[in-house]
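# here's my sequence, what's the structure:
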Amino acid sequence: MSAAAGAGEGVGPDDLVDGQLPITAREEHFSLAFLRMIVYEAGCSIKTHETDYDGVDVTIVSSARYDRWIAPQFELQMKCTTQRNYLKADHMAWRMKAKPFRKLTNGPRYVPAYLGVLVIPEAPEPWLSVDDDRLMTKSRMYWQAASEIATSDELGDTRTVHLPRGNLFERDQLLGIMRAIGDDEGGAR
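Predicted structure coming up:
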């Protein structure tokens, strides 16, 4: 058996960091773990998808009763990067391939969709720091409703989307999204 076959299909020894998971797999799992901490801290839950064929990775659900709906939910497409050069003064500029962009933004959707991009530290800086008092990370995730995504570079194989720096994915903003959906306020859906 070759090293690539033993490490996983299409993964060669040069793709592995320190003989462990490839960096892309680490980023994917770390972004989901980050998301879970925020979602569970807010008292919400996550439904996973077996595929992201519809352009989303997970569905985030609240169990709360709001003015219009009980248990509002939204779908989220997750991305992860170490590239801090995407951060501008007032937004994060994220380039998406045209096909996943269309899947995410072509609506209307019955369940609102959002894009979340997690920015993690670049190697060799650790992604996490743990001591007796806390678990810390210098990571942060920016979000935008698919219905609100402004684009540039409309021609070609990619689209640039802008996620406002003020849209920091954290407990209070997550609960605000749920409130807007549950109260049927419209807007960023």
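
# rest of the way, CA atoms for contacts and neighbours
Noted.

# am I right that Arg179 is in contact with Ala64?
No: here Arg179 does not reach Ala64: they are 9.1 Å apart, not a contact under CA atoms under 8 Å.

# the two: who's more crowded?
Legend: neighbour count by other CA atoms under 10 Å for Arg179 and Ala64, higher for Arg179 (20 against 14).

# let's compare: structure for the following, please.
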Amino acid sequence: MLKRIVDALPAEGEASGLPGEGMAMNMRKEEFSRAFLHAICAPAGFNVTRTAVDNDGIDATISTSRSFHRFSPKLDVQLKCTASFELREHDFSHSLPMTNYEALRGEMNSAPRILVVVLVPKECAGWVGHSEQSTVLQHCGYWCSLRDAPPPANPDQEGITVRIPRRQLLTVPVLVDMMRRVGDGGVP
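Here you go, the predicted model:
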């Protein structure tokens, strides 16, 4: 049986009793999305390099020394994490700053780029469950490529809503196939 970390963490907005209040919720989500990406990449044998400064819309690069058909692939990733989502039958929507949208939709990037949106419970105490048999990250992550996305109707708008297909769940086998396609000279 999984044990949630509920007793160890204060509720959102509640004082922890520790000096300071720890990380802001957005920073917790950012770190959790990075941990999620590492959890998917490690079993596949892929490296994750954290971008020191996110001035190009990229949070991390996935790479491998494993050659596929033509070369060793690299894949740039923009990470987002949210507890505010509504899953529809085939997809869900996520708001993206226009600068991120534009950076992800370009075809002239040196490496293919994808958006990964990690969905989490509203309370951070429910993000991780533990037992002697497993550690479970709640809920999951989805990916999409905006490479062929259209330019925004209004280029002056601050953000744009993208629809992410639920069939594009990011799993270890999915990532291996994606890296194989990139290694063969294709797109994610």
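
# could you point out the longest strand in the first structure?
The single longest strand within the first structure, with elements called by DSSP state E, is strand 73-81.

# and the contacts of that strand?
27-28, 31, 55-62, 104, 111-120, 178, 181 (CA atoms under 8 Å, 6 or more residues apart in numbering).

# give me the buried entries from those residues.
27, 31, 55-62, 104, 112-120, 178, 181 (16 or more other CA atoms under 10 Å).

# am I right that Ala25 of the first structure sits in a helix?
Yes: secondary structure of Ala25 of the first structure (DSSP: H, G, I helix; E, B strand; the rest coil): part of a helix.

# how many residues are close by it?
For Ala25 of the first structure, the neighbour count with other CA under 10 Å is 12.

# what's the counterpart of it in the second structure?
Aligned by TM-score structural alignment, Ala25 of the first structure pairs with Met27 of the second structure.

# ok, average deviation of the longest strand of the first structure from the second structure?
Average distance, strand 73-81 of the first structure versus aligned residues of the second structure after superposition (mean CA distance after the TM-score superposition for the first structure): 0.3 Å.

# can you name the residues in contact with the next helix or strand after that strand?
Proceeding N to C from strand 73-81 of the first structure, the next assigned helix or strand is strand 91-97, under DSSP states H and E. Residues outside strand 91-97 of the first structure that contact it (CA under 8 Å, 6+ apart): 86-87, 142, 157-166.

# please report how far the residue nearest to the spatial centre of the first structure lies from Asp131 of the first structure.
For the first structure, the residue sitting closest to the mean C-alpha position, by CA atoms, centre = their mean, is Met78 at 2.6 Å. To Asp131 of the first structure, Met78 of the first structure is 28 Å away according to CA to CA, to the nearest Å.

# related to what we said a few turns ago, could you list which of the buried ones among the contacts of strand 73-81 of the first structure belong to helices?
With DSSP state H as the criterion, helices contain 27, 31, 104, 178, 181 from among these.

# take these and write them to JSON lines, including distance to Met37 of the first structure.
Below are these laid out as JSON lines (distance: CA to CA, whole Å):
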{"residue": "Glu27", "distance to Met37 of the first structure": "15"}
{"residue": "Ser31", "distance to Met37 of the first structure": "10"}
{"residue": "Leu104", "distance to Met37 of the first structure": "24"}
{"residue": "Met178", "distance to Met37 of the first structure": "17"}
{"residue": "Ile181", "distance to Met37 of the first structure": "21"}
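
# where along the first structure do the strands fall?
Going by DSSP E, the first structure shows strands at 45-48, 58-61, 73-81, 91-97, 113-119, 129-130, 135-136, 140-145, 151-152, 158-164.

# and the second one, how far from the chain's centre?
Going back to what we said before, that points to strand 58-61 of the first structure. How far strand 58-61 of the first structure lies from its chain's middle: 11 Å, per CA atoms, centre = their mean, to the nearest Å.

# this completes my enquiry, with thanks.
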